[in-house]
Each structure stands twice: as structure tokens, then as C-alpha cells.
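Peer 1: Provide a 3D model corresponding to the input given below.
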Amino acid sequence: MKDQDRNDRESLEEIQAETTVSKNQTEQKQHKRRVRYKGTHPRSYQEKYKELQPEKYPETIEKVIQKGGTPVGMHISICVKEILDFLQIQPGQKGLDATLGYGGHTKEMLKCLQGQGHLYALDVDPIESVKTKERLEKAGYGEEILTIRQMNFADIDQIAREAGPFDFVLADLGVSSMQIDNPERGFTYKKEGPLDLRLNPQKGVSAAERLKEVTEEELAGMLWENSDEPYAEEIAVTVMEKLRKGEPVETTIQLQKAIEEALSFLPEREQKEAVKKSCQRTFQALRIDVNSEFEVLYAFMEKLPAALAPGGRVAILTFHSGEDRIVKKAFKELKRAGIYSEIAQDVIRPSAEECTRNSRARSTKMRWAVRAKE
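Peer 2: Just a heads-up that it's a prediction; the model follows:
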């Protein structure tokens, strides 16, 4: 009987030991270590966790900036001094940041208000606007001084009816660095990701779907009109030929490879630089198309005067010739009509020092206007 009891106890202990081992193995499988920061130049988006957490790793962030780079997941605001010098924001005023983005410009304008007045901010991106709101709240800017709305700035008339007219307005066009850096958004040919390019991925169709809708002629026209692409026809022919054969053009790299193939007729010594520039222009053209960026800008420029208080000031940053032409023409026409009392006679550009510190500032142009006093 004693032998039986001893055998039973040993069997029970073996079962318990096996259960513990199994449990430990399960926990080990479930637990995943953070991706290590590989060397001094981690390549993948996930590996750059230090840059993605600027509040925890300020030294890493400063090193990246000092080298002329933009930390992943961040956006370095451009022409801040020039914007603030022109807007002349005073405590107690009411303003609008029509393109919130990372919130860098917003934060500087809020500082000028000194806790008096109110700033409204718009952003169509449901992913980044939430992050920016949390970031600004932690910095001490709550709803008593700042109101953030997920809206397209083409709807400036709606926010103006509710909160305007505004003493100052800022619009920083284009895409933010944190959108470009995230491969899941598909804004750059340099990283593998879905060919999406939507500022609001919850609405509309992706760039990959858009390519399936257009004809060869329409694609060539899009590339030429939206980005002055000199090889628009060659790229359109190659992309459409791939789609007709059933070959996918659904990722950023697949489109990049198609552009490389389209430009393979160029001399070898010219190909690398030509492909790079054509990729930049092609992605720009598709982004403008899927987000209806020119239509949105036209609507904004048309509704803008009614949203400004008499004597109100507006500054607009553009990043390519198509945007700048629309802004310049609208300001000039409305100046002649007496709607604006003053407009920028010459385009304002970032300083050489700023361009060295932030390479993404190089293509920036700033224009401004002052609403006539009634």
C-alpha cells in the first residue's frame, strides 16, 4: 500500500513538473523582446524605437537633427521665425492652423497667445491628429486654449461659421515627415509598403486601386500635370502593360521597379539619378491625385477671405510648383479685387542654415496676404 502511495505521489509530481515546463514554454513564446537598436544606423522603421519615443531619448533625437536628418515619427517645422514675424500674433487673438500635422507650428503660435485667446487646428489624418492632440495636451495646451478637429482644410468655411472670423491663419501644405517615414502609409518609394498614399486611409481609394481605374493616357496626363514628369508617357506605358499582363503594382517597391524598367533605355550613367527623381515625381503625382490636393487647395483659397477678420493675416507654405502657382494666382487676383490689402511680392524661402539643419525644407516657399479692413 505504501509503495502504491509513493508511486501515486511521484506520478503527481511528474505531471505538475510537466505542466510547469509547458506553462513556462508558453509564456516564453508569448513574450517578445523589443527589437534591438542595431548599431548607429538602424534601417527599419520598427528598429528606430528611440526616434519614435523622443521624450525618452532626447540625446538621440538631437544627434539625428544635428546631422541634418529628421527623426523617424517626427516633423521639424519649417520657416517658424518667418511665419511668426509675419503673423504678429497677439494674446487674446483667435487663429487657425489649417494643417495641424505634428503640431510644431501650432505649439509656437500657442506660445504667442500666452494663454489668452484661442487656436483652432484642422487635420484630415485620423492617425497622426490623435497623437498630436495627446502630445500638445501633455505640453499644457488643453481645450481651453486649443480645439482640434479632424477636418479637411477645404472646409475652412465650416469652422469659420462656428468659430471665426480669424485674426491669423496658417496652412502648411503637403505631407508631414512622420507620414513619409511610416512604411505602412506608402508615401515613399524607399521603403516596402502598400501603395496607399492617402492622407486619410479611411476614405477614398488607395493609389494602387487608382492605377487600376485610369487609362494609359490618363496616367500620363496625371504625371505631367501633377509633377511635370518628363518621362510620363514611358512610365504610363510600362505600368499599364504590367497591369494588363496581370502583374501587380500594389506596393511601393513594385511601382519603383516599374519606373526603373520604364527608364531602362537611358544611358547607364544617367539611370540612377533619373529613376530617383522620376520616383519622387510619380509618387507626388499619385498622392496629389488620390487626395484631390489641387481641388482642395482651390476650395481653400476661394473660401479663405471670408474666414479672415478685417486686417487678418494668412501665411501659406508650399512644396512644389503646382501648389505655389495656385496660391500666387489667388493672392494676386484678390489683391486686384481689393479683398487683400497686401500680399507677398516675392516668395520667402527658408534660410541656408535651416536647409542644412533640415533637408526637407529646401523646396519650401512661403507666401502671405493681409485681409483688407472694411
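Peer 1: from here on, contacts and neighbour counts on C-alpha atoms
Peer 2: Fine.
Peer 1: got the contact list for whatever helix or strand Asp85 lives in?
Peer 2: Asp85 is part of helix 80-87, with elements assigned from DSSP states H and E. Outside helix 80-87, the residues within contact range by Cα atoms under 8 Å, 6 or more residues apart in numbering are 105, 108-109, 168, 313-315.
Peer 1: How about the contacts made by Arg161?
Peer 2: Arg161 touches Ala307, counting by Cα under 8 Å, 6+ apart.
Peer 1: One more: the one 5 residues further on?
Peer 2: The contact partners of Phe166, taken as Cα under 8 Å, 6+ apart, are 93-96, 160, 307-309, 312.
Peer 1: Output those residues in TSV; the columns should cover distance to Lys365.
Peer 2: TSV is the format used below for these (distance: Cα to Cα, whole Å):
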residue	distance to Lys365
Gln93	26
Lys94	25
Gly95	21
Leu96	20
Ala160	26
Ala307	23
Leu308	22
Ala309	24
Gly312	21
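Peer 1: Just the ones of those in strands?
Peer 2: Residues of those located in strands (DSSP state E): 94-96, 308-309, 312.
Peer 1: For PyMOL, what selects the buried ones among the residues you listed?
Peer 2: Typed into PyMOL, the line below selects the buried ones among these, using 16 or more other Cα atoms under 10 Å:
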select buried, resi 94+95+96+308+309+312
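Peer 1: now, which of the ones in strands among the contacts of Phe166 sits nearest Tyr120?
Peer 2: Within those, distances to Tyr120 taken as Cα to Cα reach their minimum at Leu96, with 4.7 Å.
Peer 1: Please tell me I have it right and the closest one contacts Ala121.
Peer 2: Yes: contact criterion Cα atoms under 8 Å: Leu96 and Ala121 qualify, at 5.6 Å.
Peer 1: Which helix or strand contains Pro305?
Peer 2: Using DSSP H and E, the element containing Pro305 is helix 293-307.
Peer 1: For that helix, which helices and strands make contact with it?
Peer 2: Applying 3 or more Cα pairs under 8 Å, 6 or more residues apart in numbering; DSSP states H and E, one finds that helix 293-307 makes contact with helix 156-163, helix 321-336.
Peer 1: can you list these in TSV and add distance to Glu270?
Peer 2: Below are those laid out as TSV (distance: least, Cα to Cα, whole Å):
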stretch	distance to Glu270
helix 156-163	45
helix 321-336	24
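Peer 1: of the ones you listed, which approaches Glu293 most closely?
Peer 2: Nearest to Glu293 among these is helix 321-336 (8.8 Å), distances taken as Cα to Cα.
Peer 1: Give me the contacts around the closest one.
Peer 2: Defining contact as Cα under 8 Å, 6+ apart, one finds that helix 321-336 is touched by 226-227, 294, 297-298, 301-302, 316, 318, 340-343, 365, 367, 369.
Peer 1: From Ser321, how far off is Gln28?
Peer 2: From Gln28 over to Ser321 the distance is 55 Å, taken as Cα to Cα, to the nearest Å.
Peer 1: more neighbours, these two?
Peer 2: More neighbours surround Ser321 than the other of Gln28 and Ser321, with 15 against 11 (other Cα atoms under 10 Å).
Peer 1: Also this sequence, please, to line up against the first:
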Amino acid sequence: MQGFLNAVTGIANESGFVGIMENPGYLIMIIVACGLIYLAIGKQFEPLLLLPIAFGMLLANLPFGEIIHMQYFIPPEGADPSLYPMFSEILHHGGLADMLYLGVKLGIYPPLIFLGIGTMTDFGPLISNPKSLLLGAAAQLGIFTTYIGAKLLGFTGPQAGAIGIIGGADGPTAIFVASKLAPELLGAIAVAAYSYMALVPIIQPPIMRALTTKKERMIVMEQLRPVSKLEKIMFPIICTIIICLILPTAVPLVGMLMLGNLMKESGVVDRINKTAGNELMNIITIFLGVSVGCTTNAETFLNKNTLFIVALGLIAFCFGTAGGVLFGKIMCWATHGKVNPLIGSAGVSAVPMAARVSQKVGQQENPQNFLLMHAMGPNVAGVIGSAVAAGILINMLK
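Peer 2: Next up, the predicted model:
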């Protein structure tokens, strides 16, 4: 009987309940994870990535589960960064999430997701109206203003750059930059980026209405010209050469994005095009979401830096939206009313959600207004712009 009691006592002492009693932060994080799961399933906020991230967060905050060992990836203060990640320790003692997280740490998953995005992206509206590239560039204002704000709050240069990229409204890009510049902030940055991407239909409309007049919102734009197949094939090739010669650090993201698009537009590799856009992208999305979620344990997540990142992420989205709309107003003035400023808000790269928001707000003012295809130009330009901004930040700060 005494042996049975000792066994029960031993199990109880080693249970996760003891860990929660010792650190109530675990319970808070479990509640947060369940809240994110509800948003992913109940509200369908970016469910493809928010669901695995939230469940990874849940797994990481079950005490004593040791699903991931961040000490293998983040060097302690004063240690030699060249020794990290500690591959020998990971291979011999690492768990499932440690293995999966290598794809994040080594910068493998985000470029592969960009490959899949490329297979689903139509650059036709951008080719048809090259001026929309300027709107995509203007919407990157949120990245650089947030970088300045993060510096003023005491973050280091690399940390500020990783936080600023949230303003690009591109989850894979945010993860890629954070893994290079500030891996210790990766979990908070990923959660903030995908949460705000899901909230684009709520965040953007008030800003769009505040910065435009009713007359501007009612502007009906001319139909875009047809784009030839040759133009669609040449565009990813020319883009890759020009951008990557100017900014070699953008090669992983821009190169994979354009490769995926070239596979789509060429029409000669249907099998691998479908694989990259479906099976491969789905697999990488699972690996990326779970491994990133596992980095958000109570010890690293529950601190003032996380609160700052969440606040700065919101500021980044607001400034990005405002930058695109304000530049849209300039283009509206320069073209004597031929450009509806609402399409500038789509310059953030939440594809195609931001373009749909432009369409919705425009139709609320004028039911005969169809802005979706016009907004897709700056929307896909925003994808390129965020990748270029990522390359600039990595080049400057790493």
C-alpha cells in the first residue's frame, strides 16, 4: 500500500499541475492559446496558420512537456553565436518541435511558402497598371515608422527591424526576418503578424474613410488592359534579375515567389505547379505554424516586450494602410480623378483580403464601383515590396 501511495505521489509531483502552480503564467498562456483556437475555428481568422500556431502555443505551455528546447537555438548572453543552433544537441536530444523549428531557424519554410504563393498569384493587374507598384511601396511606410518607434522604446536595431516588418502584413516575411534578426522575439512577432492580418477587414475601413472624401471613394476607374502571356512570363524573370542584383539579400523570398509565378504562367509544369501550391505549401504551413507556436512559452512570451510588439504591430498596420491611401490621393490628384485612393490601402500584402476590403468600401459608396482588380495591382506589389523591405532590413541590421 505504501508503495502504491509513493507511486501516486510521484506521479502527482511530476504532473503538469505542479508546474502550473509554480508558474501561473502557463495557465495564462493556455487560455490565450484556446482563445486563438476559437478565433481560428469560430471566427475563421487566418485559420490555416493561426490554428497550428495556437495549438503549438498550447503544447509549449503544458509544463514539463519539453516539446521544444529554445536553449539550443538562442545563445545565452556572452556566448559565441556561431555555435548556435547546437546541431549536435538537437540531433541527439531534441524533440519533434526542435527538428521542425530548424526549418524556421535556417530560413527554409518562408521561402517555400513564397514559392506556393507565387503559384497562386496573378501579376496581371500590376503589369497592366505599373503605377500601382508605387502604391505597394507607399504602404511599406508602416515598416519603417514602426522600426523607429521600436528603437525609441529601447529595442535593439535588429529587434526593431524584426518588429517593423509586421507592417508589411505578410506572415512568412515577418517570420523570415525575425528568425534572422531577433529569434528571441519570433513567437510574439508571428502571433501579432497573423492576428493583425486576420483583422485587416476591421482595422482598415475606418482609416480609409477618415483619409478620403465621399467623392474620392465613389471614383470609378477605367477597365484594365488585357495582359499577354509573354508579358506574364517575362515579368517574374525580369523582376528577379533586377531586384536580386540590386538587393541580393532578397533572393530567398523574391526568387521563390517569382519561380512559383513562372511555373504558373509558363503552363508547361502543371504537376510541380500544383504540388508547390497545394501539397508542399500545406505541409510547410503545418510545420511552420506548429514550430513557431511552440516558441511562445510563458517564460519568453509573458513580458513587457510582447505588449510593446502587439501595440507596435497595430501601429504598423495603421501606418501602412494610411501610407497607401495618402499616396493614392496624390495619384488621384495627379491623374485628375482617374485613380480611386481606396486601392492604396491594398498595398499592404495581405493577399487578397486587403484588395477585397478596398472593393467593399468602394461599393458601399457606389454600388456600381468595382475596384477589386484595380486593388490587386497594389496588393501583389505589396508582396514584392515586403520582400524587398525584408532584404533591406536584413542587409542593414544583421
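Peer 1: List the TM-score for the superposed pair.
Peer 2: Once superposed, chain against chain, the TM-score is 0.28 (TM-score structural alignment, normalised by the length of the first structure); 172 aligned residues with a Cα RMSD of 6.7 Å.
Peer 1: quick revisit: buried residues in the helix holding Pro305 of the first structure?
Peer 2: Within helix 293-307 of the first structure, the residues scored as buried using 16+ other Cα under 10 Å are 293, 297-301, 303-307.
Peer 1: buried stuff in the helix holding Asp85 of the first structure?
Peer 2: 83-84, 87.
Peer 1: Put together TSV for those residues, with distance to Arg287 of the first structure on each row.
Peer 2: TSV is the format used below for the buried residues of helix 80-87 of the first structure (distance: Cα to Cα, whole Å):
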residue	distance to Arg287 of the first structure
Ile83	26
Leu84	29
Leu87	30
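Peer 1: Just give me the closest of these to Glu353 of the first structure.
Peer 2: For the buried residues of helix 80-87 of the first structure, the nearest to Glu353 of the first structure is Ile83 (16.4 Å; Cα to Cα).
Peer 1: Against Ala315 of the first structure, how distant is the closest one?
Peer 2: Applying Cα to Cα, the value for Ile83 of the first structure to Ala315 of the first structure is 7 Å.
Peer 1: do Lys81 of the first structure as well
Peer 2: As defined by Cα to Cα, Lys81 of the first structure lies at a distance of 12 Å from Ala315 of the first structure.
Peer 1: just Val327 of the first structure next, same as before
Peer 2: Val327 of the first structure is 10 Å from Ala315 of the first structure, by Cα to Cα.
Peer 1: Give the residues shared as contacts by those two.
Peer 2: With Cα under 8 Å, 6+ apart as the test, Val327 of the first structure and Ala315 both reach Arg367.
Peer 1: circling back to that earlier point, buried subset of the contacts of helix 80-87 of the first structure, written for PyMOL?
Peer 2: Those of the contacts of helix 80-87 of the first structure that count as buried under 16+ other Cα under 10 Å are selected in PyMOL with:
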select buried, resi 105+109+168+313+314+315
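Peer 1: So what's the residue count around Leu170 of the first structure?
Peer 2: Based on other Cα under 10 Å, the number of other residues close to Leu170 of the first structure is 24.
Peer 1: ah, wrong one, I meant Leu280 of the second structure
Peer 2: Residues within reach of Leu280 of the second structure, counting by other Cα under 10 Å, total 16.
Peer 1: tell me what the strand or helix carrying Gln4 of the first structure is packed against?
Peer 2: Taking DSSP H and E as the definition, Gln4 of the first structure sits inside helix 2-30. Applying 3+ Cα pairs under 8 Å, 6+ apart, we find helix 2-30 of the first structure packed against no helix or strand.
Peer 1: Surely Arg217 of the second structure and Lys360 touch.
Peer 2: No: Arg217 of the second structure sits out of contact with Lys360 when judged by Cα under 8 Å, with a separation of 10.8 Å.
Peer 1: ok, the nearest residue to Ile235 of the first structure once chain neighbours are set aside - contacts?
Peer 2: Nearest residue to Ile235 of the first structure, sequence neighbours excluded (Cα to Cα, 6 or more residues apart in numbering): Ala262, at 5.3 Å. By Cα under 8 Å, 6+ apart, the contact list for Ala262 of the first structure reads 234-235, 237-238.
Peer 1: if you set the cut-off to 7 Å instead, what comes out?
Peer 2: Counting by Cα atoms under 7 Å, 6 or more residues apart in numbering, Ala262 of the first structure makes contact with 234-235, 238.
Peer 1: What of Ala220 of the first structure?
Peer 2: 232-233, 236.
Peer 1: Repeat the analysis, applying 8 Å as the threshold.
Peer 2: So Ala220 of the first structure contacts 232-233, 235-236 (Cα under 8 Å, 6+ apart).
Peer 1: Select from those the one having the most neighbours.
Peer 2: Per-residue neighbour counts (other Cα under 10 Å) across the contacts of Ala220 of the first structure peak at Ile235, which has 26 neighbours.
Peer 1: For that residue, pull up the helix or strand it's in.
Peer 2: helix 232-244.
Peer 1: Which other helices and strands does that helix contact?
Peer 2: Counting contacts by 3+ Cα pairs under 8 Å, 6+ apart, helix 232-244 of the first structure is packed against helix 216-227, helix 252-262.
Peer 1: could I get these as a markdown table with distance to Leu146 of the first structure?
Peer 2: Converted to a markdown table, those look like this (distance: least, Cα to Cα, whole Å):
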| stretch | distance to Leu146 of the first structure |
| --- | --- |
| helix 216-227 | 35 |
| helix 252-262 | 37 |
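Peer 1: Pull up the gap between Thr238 of the first structure and Lys94 of the first structure, please.
Peer 2: Thr238 of the first structure sits 51 Å away from Lys94 of the first structure, going by Cα to Cα.
Peer 1: Check which helices and strands the helix or strand where Phe308 of the second structure lies sits against.
Peer 2: Phe308 of the second structure is located in helix 304-334, with elements delineated by DSSP H and E. Contact here means 3+ Cα pairs under 8 Å, 6+ apart; on that basis helix 304-334 of the second structure packs against helix 132-138, helix 141-152, helix 157-164, helix 186-198, helix 200-211.
Peer 1: which secondary structure elements does the shortest one contact?
Peer 2: Under the contact definition 3+ Cα pairs under 8 Å, 6+ apart, helix 132-138 of the second structure sits against helix 304-334, helix 372-397.
Peer 1: Mind listing what's buried along that helix?
Peer 2: For helix 132-138 of the second structure, by 16+ other Cα under 10 Å, it's 132-138.
Peer 1: Just to check, Ile148 of the first structure is in contact with Ala121?
Peer 2: Yes: here Ile148 of the first structure reaches Ala121: they are 4.8 Å apart, a contact under Cα under 8 Å.
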